[in-house]
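K.L.:
dropping a prediction and its sequence here:
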Amino acid sequence: MMRFAFALISVLALLAVVSCKPGATPGLPPVGTAAVAAERAACEARGGNLRALGASLMFCQRQTGDAGKACARADDCEGVCLARSRSCAPLTPLAGCNDILTSAGTVVSECLQ
């Protein structure tokens, strides 16, 4: 009886260790490099490129279809309307600080850092 109990405990322990492999537990999100790979794949599927901003922030940046088009407010562009040139930005989102036009046409500074 004692051998059976020991064998059963050993099998259960082995199953617990095997189920801890990455991707083996359904419903849990990926972490670490698996999470970055999943985010990169999702970003690329949307037509973007995964970019690093600083040491720990990643964001999906893609080209806009109306880059360089004249604009007077945010609603005129797929991304943002650049205040200085009054033209639609070539990428969305824009990294760093940029003066953009709001939906009302007023100038604000938007920062992604």
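P.N.:
That came through fine. Numbering: from 1, shown residues only.
K.L.:
contacts, neighbours, all on C-alpha from now
P.N.:
Will do.
K.L.:
find the nearest non-adjacent residue to residue 50, please.
P.N.:
The shortest distance from residue 50 to any non-neighbouring residue, by C-alpha to C-alpha, 6 or more residues apart in numbering, is to residue 60 (4.5 Å).
K.L.:
wait, the one you found touches residue 48, no?
P.N.:
Yes: using C-alpha atoms under 8 Å, residue 60 makes contact with residue 48 at a distance of 5.9 Å.
K.L.:
ok, and here's another one to check against it:
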Amino acid sequence: MRRVLCGLLVCVSLAACQGEETETSPGYGLEGFDPTAVETQKTACEARGGTFQPGGLGGFMTCFETPKDAGQRCTKSTDCSTGACLARSQSCAPISPLFGCNEMLDAEGRRVSLCVD
């Protein structure tokens, strides 16, 4: 009888430790995880005129957009809205983000190599 009471006491104690799910809890164990996040990001990207596709070496879904000043002449990074002034053509980058290794002009107009993944 004593063992039965001890077993029952252990079960009741363990049951009391279980947390309750709240209305805001998604119920799949990852608080704050949004399973529709990719679709939401894609919709927002396309609404801004962007293209949602894999980018960089990791292949993560990225919103590629054409900056308003794409192709305009620049002599330093601050001349471009994205800060990406291509050294060879001395023009603002045609797309943002700009992946890979590129020769750029920095804020003082110096030629630098920038690699972005």
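P.N.:
Sure, I can see it. Computed from a predicted structure; not experimentally measured.
K.L.:
name the SS class of the counterpart of the residue nearest to residue 50 of structure 1 in structure 2, please.
P.N.:
Taking TM-score structural alignment as the criterion, the aligned counterpart of residue 60 of structure 1 in structure 2 is residue 63. Classification of residue 63 of structure 2 by DSSP: H, G, I helix; E, B strand; the rest coil places it in strand.
K.L.:
now residue 88 of structure 2
P.N.:
coil.
K.L.:
which residue comes closest to the aligned residue in structure 1 for it once chain neighbours are left out?
P.N.:
Under the alignment defined by TM-score structural alignment, residue 88 of structure 2 corresponds to residue 84 in structure 1. Spatial nearest neighbour of residue 84 of structure 1, chain neighbours left out: residue 99 (7.1 Å); criterion: C-alpha to C-alpha, 6+ apart.
K.L.:
quick check: that neighbour is in a strand.
P.N.:
Yes: assessed with three-state DSSP, residue 99 of structure 1 lies in a strand.
K.L.:
give me the aligned partner of it over in structure 2.
P.N.:
Residue 99 of structure 1 maps onto residue 103 in structure 2 when the alignment is built from TM-score structural alignment.
K.L.:
same question for residue 70 of structure 1.
P.N.:
So, by TM-score structural alignment, residue 70 of structure 1 is matched to residue 73.
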